[in-house]
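> let's see this in three dimensions:
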Amino acid sequence: MNLLDRNSNAAILLAGICALIVGVGAARFAFTSLLPSMLADTLTLTFSGVLASVNYLGYLSGSIVSIVIKTNHSKVRLFRIGTVLCVLTTFILATTTHEVVWLVSRVIAGFGSAMALVVGSAIVMSKLNMTDKTKAMGIHFSGIGFSILITDLLSRLVFWVGGTWAQAWLAIAIVVALMTCYSIYILTFDDSKNQKSTATAIDMRMFTGFVLILIFAYFTEGLGMVVQGTFLPDIVNSLEGLQGFGGYAWTLVGVAGIPSCILWMRAAHKYGSINIIVVTMGLQVVGLLIPVITNNVYFNLLAGILFGGTFIALVALFMTLGGKLAGDKPVVLMGAITTAYGIGQVAGPLYSVALTDYFGSYNAALLLTATMVSLGAVLMFMNRNVLVER
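Have a look, this model is predicted:
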């Protein structure tokens, strides 16, 4: 097994995982891990919600761009630009607290995150040398779990030696800079493939009724993901008697997320992607409702496990299903469904901070989010027989 061989499946998957740690860990979830510390020192809850939303606004713009990427050469170029932007914007958060600079950097980081996740995953799917890529893509998307766990552990290590949240950002930036170099080296196409690459035309016939339901369901999942993905540590810390447990809940998100993609993708291979999507969305609803119902420490740690064990797998399930439905143009439908996901991610933090400021707790935001995710799951369940998976 040569991990420097650009055509090795093992190298492709490792590079894809590294790209997700860069684009999803550093450019997105490190913010959640460090949020309690930054709230105590620098940020307000309202501004943190704005930062989360503009991050996903950048992610949304990147998703839209990914739909119209025409050649393999363009995919590789934008993937490289995106991952480098993720690294640079992480360094920025380590060196300044200027609010305007933070706002701009979070938008740019969001764009880079989309290039790493959407375009990077499309490159991985295209490069893998196997007939059925479902299980392999489960391994690839486990990188989202690793992205949470690795950035969280790096942050904890910095705090353990007496460092600050700014120094934690710096440590994360250095580590992901090294990972970026490897991903850029492996995730490219050889010259012959670039020369044969043709424009990716957007065939509107792929947007069938079921695909539109798929897109809407992924929008609701964007809401389900972003509320806990942005505020879970603070949600747990805000419950009576649970101050300080939010960080443990977030660590469990990453731990649960690592095997979740592999396990759920295997289940999808056996029982069908639609059925497994419905089940995982249902479990996510349970996790959303736990902090509303109880302040029991074990149940709220379970909420972290349910969140990590579902949302990462749902990214893999939706993205892989979209790629399969799109045939030889996976980036088009992947980009379309991710755009809907991104819209949900922009809206979620905004209504969450508004409802939380108004009611004085996260309960209303969690209830609204659970309702929307339930609606997406019900629509998928009602139309599960429409699709014959390819």
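> for the rest of this, base every contact and every neighbour count on C-alpha atoms.
Will do.
> which residues sit against stretch 196-203?
By C-alpha atoms under 8 Å, 6 or more residues apart in numbering, the surrounding residues in contact with stretch 196-203 are 68-73, 329, 332.
> what is the nearest of those residues to residue 11?
The closest of the contacts of stretch 196-203 to residue 11 turns out to be residue 72 (C-alpha to C-alpha; 18.8 Å).
> that closest one contacts residue 191, correct?
No: using C-alpha atoms under 8 Å, residue 72 is not in contact with residue 191; the gap is 10.0 Å.
> higher neighbour count, those two?
residue 72 (21 against 10; other C-alpha atoms under 10 Å).
> that one and residue 106: what is the separation?
27 Å (C-alpha to C-alpha, to the nearest Å).
> and the furthest pair within the contacts of stretch 196-203?
Farthest pair in the contacts of stretch 196-203, by C-alpha to C-alpha: 73 and 332, 15.6 Å.
> which one's more surrounded, those two?
Using other C-alpha under 10 Å, the more surrounded residue of residue 73 and residue 332 is residue 332, with 30 against 19.
> contact partners for the closest residue to the more buried one other than its chain neighbours?
Of all residues not flanking residue 332 in the chain, residue 67 sits nearest, at 4.5 Å (C-alpha to C-alpha, 6 or more residues apart in numbering). Residues counted as contacts of residue 67 (C-alpha under 8 Å, 6+ apart) are 331-336.
> nearest residue to residue 303 in space, please, no chain neighbours.
In space, residue 303 is closest to residue 287, 4.4 Å off (C-alpha to C-alpha, 6+ apart).
> the structure of the following sequence is requested for comparison with the preceding one:
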Amino acid sequence: MGFGRFSYTPILPGMMAGLDLSPSDAGVIASANFIGYLAGAVLAGYGWAAGHERRLGLLALAATAVLLLAMGLSSSLMVFSVIRFLAGLASAFAMIFLSGIVLGRGLRAGAVHVQSIHFGGVGIGIAVSSLMVWLLAQANTSGLSSWRADWFAGALMAAAGLCVVALLLPKGDVAQQGRTVEKPLLWTRPLVVMTLTYGMFGFGYVITATFLVTMARQGAADQTIEFLAWLLTGLSAALSVVLWRLAVPRFGAVGVYLIGLLVEAAGLVATVCLPLPVAPLIGGMLLGLTFIMITAYGLQIGRGLAPDSPRKALAFMTAAFGVGQIIGPLVAGALAERTGSFTIPTLMAALVLLLCALITGLEMKRIVTALDGQRSR
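Take a look at the predicted model:
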């Protein structure tokens, strides 16, 4: 999933240069991916997949590899958008169906490390994709269509990952339990607040997550800074859930979620306010340290608020997240094209994250009380 969702970011500058894509064009392609993610999240919330989660999750990962390959075969904005839409659909299915299996198995086994490893995998994919793009750039002597080679290499990496997942993913009782039809989702005030703030977070994080490497290239003398910025993002993301888990005994899951929003907002400000080449490095590190963790704990809190309908809660929260992701690149691309930089859209995203943190802080007591009530049932 790290390749399927986020390798677009390090490959994007090469595509923009090679195909003369504008920031608005890049935003359209990114938003198409997130529209697909939203559609997949909504579809996954219904009961049609019960008992087939494993098979559908593996098919989604296989589709991800094929669609990465397809990106290197086109030069059309429309085709790119369709491919990324389908890739977003596959990402949502993989996220919801496979997370349900893995996190459910970990919960029943009492293995607290499962969530950290599971979500940390996305960060590893980000870091490896950055290294892959940089190494291919160093090896490319002709300078022609290097971005196509990036997509082809990403497809091979995703296919290799699929083989490993197919061997390791549990069978049997997990699929059997998936046949239990969930109860209708009960929309309590805490769950509404978490879904709303999770959607706002989708808008806040996605602008930097989409355009960080492009911003780094605008002010860098060579590709080293953009490579390091996205590599730091991935490595920080891989470690983030493990590191933040150390703070949970002190602040609780909701408190860590709130602090993460504040730290990420600070990282966005740093991305456009600090001098080059420090800005993208600090911004990337703070983005990586927070966005996977916020995703993980946001979904964990949502599941805890709806223990009778965990998959539906995951689906609706992911859908809200998807709406924020769709709007973010469109707004950022249009503003960047008009103003000539990503400063204004990035600061706007930071303000959204601050508002998100404010709402969470005001409702924190109710959310914690509701979680405690569900645990005591």
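> TM-score for the pair, please.
Here the superposed chains carry a TM-score of 0.90, computed using TM-score structural alignment, normalised by the length of structure 2; 364 aligned residues with a C-alpha RMSD of 2.1 Å.
> please, which helix or strand holds the residue nearest to residue 303 of structure 1?
Assigned by DSSP states H and E, residue 287 of structure 1 belongs to helix 273-293.
> ok, residue 108 of structure 2 next?
Applying DSSP H and E as the criterion places residue 108 of structure 2 in helix 99-109.
> mind listing what's buried in the helix or strand following that helix?
Following helix 99-109 of structure 2 in sequence order, the next helix or strand is helix 113-139 (DSSP H and E). By neighbour count with 16 or more other C-alpha atoms under 10 Å, helix 113-139 of structure 2 contains the buried residues 114-116, 118-134, 137.
> helices of the stretch 1-150 of structure 1, residue ranges please.
Secondary structure of the stretch 1-150 of structure 1 by DSSP state H, counting those that start in this stretch: the helices cover 9-20, 30-41, 45-67, 72-95, 99-114, 120-127, 134-160.
> tell me, how many neighbours does residue 333 of structure 2 end up with?
Around residue 333 of structure 2 there are 23 other residues, counting by other C-alpha under 10 Å.
> and the closest residue to it other than its chain neighbours, how many neighbours?
Leaving aside its sequence neighbours, residue 333 of structure 2 sits nearest to residue 24 (C-alpha to C-alpha, 6+ apart; 4.3 Å). Using other C-alpha under 10 Å, residue 24 of structure 2 has 19 other residues around it.
> map residue 118 of structure 1 onto structure 2.
Alignment note (TM-score structural alignment): residue 118 of structure 1 maps to residue 96 of structure 2.
> could you do residue 380 of structure 1 as well?
The equivalent of residue 380 of structure 1 in structure 2 is residue 360 (alignment by TM-score structural alignment).
> for that match, give me its contacts.
Contacts for residue 360 of structure 2 (C-alpha under 8 Å, 6+ apart) come out as 193-194, 197, 258.
> kindly recompute the last result at 7 Å.
Shown in contact with residue 360 of structure 2 (C-alpha atoms under 7 Å, 6 or more residues apart in numbering): residue 258.
> what comes up buried for the helix or strand it falls within?
Residue 360 of structure 2 belongs to helix 343-375 when assigned by DSSP H and E. Within helix 343-375 of structure 2, the residues scored as buried using 16+ other C-alpha under 10 Å are 343, 345-361, 364, 367-368, 370-371.
> likewise for stretch 284-297 of structure 1?
So, applying 16+ other C-alpha under 10 Å, buried residues of stretch 284-297 of structure 1: 284-292, 295, 297.
> output the residues you listed as a markdown table; include the columns distance to residue 171 of structure 1.
Shown next, in a markdown table, are the buried residues of stretch 284-297 of structure 1 (distance: C-alpha to C-alpha, whole Å):
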| residue | distance to residue 171 of structure 1 |
| --- | --- |
| 284 | 32 |
| 285 | 34 |
| 286 | 35 |
| 287 | 31 |
| 288 | 31 |
| 289 | 35 |
| 290 | 34 |
| 291 | 32 |
| 292 | 35 |
| 295 | 34 |
| 297 | 31 |
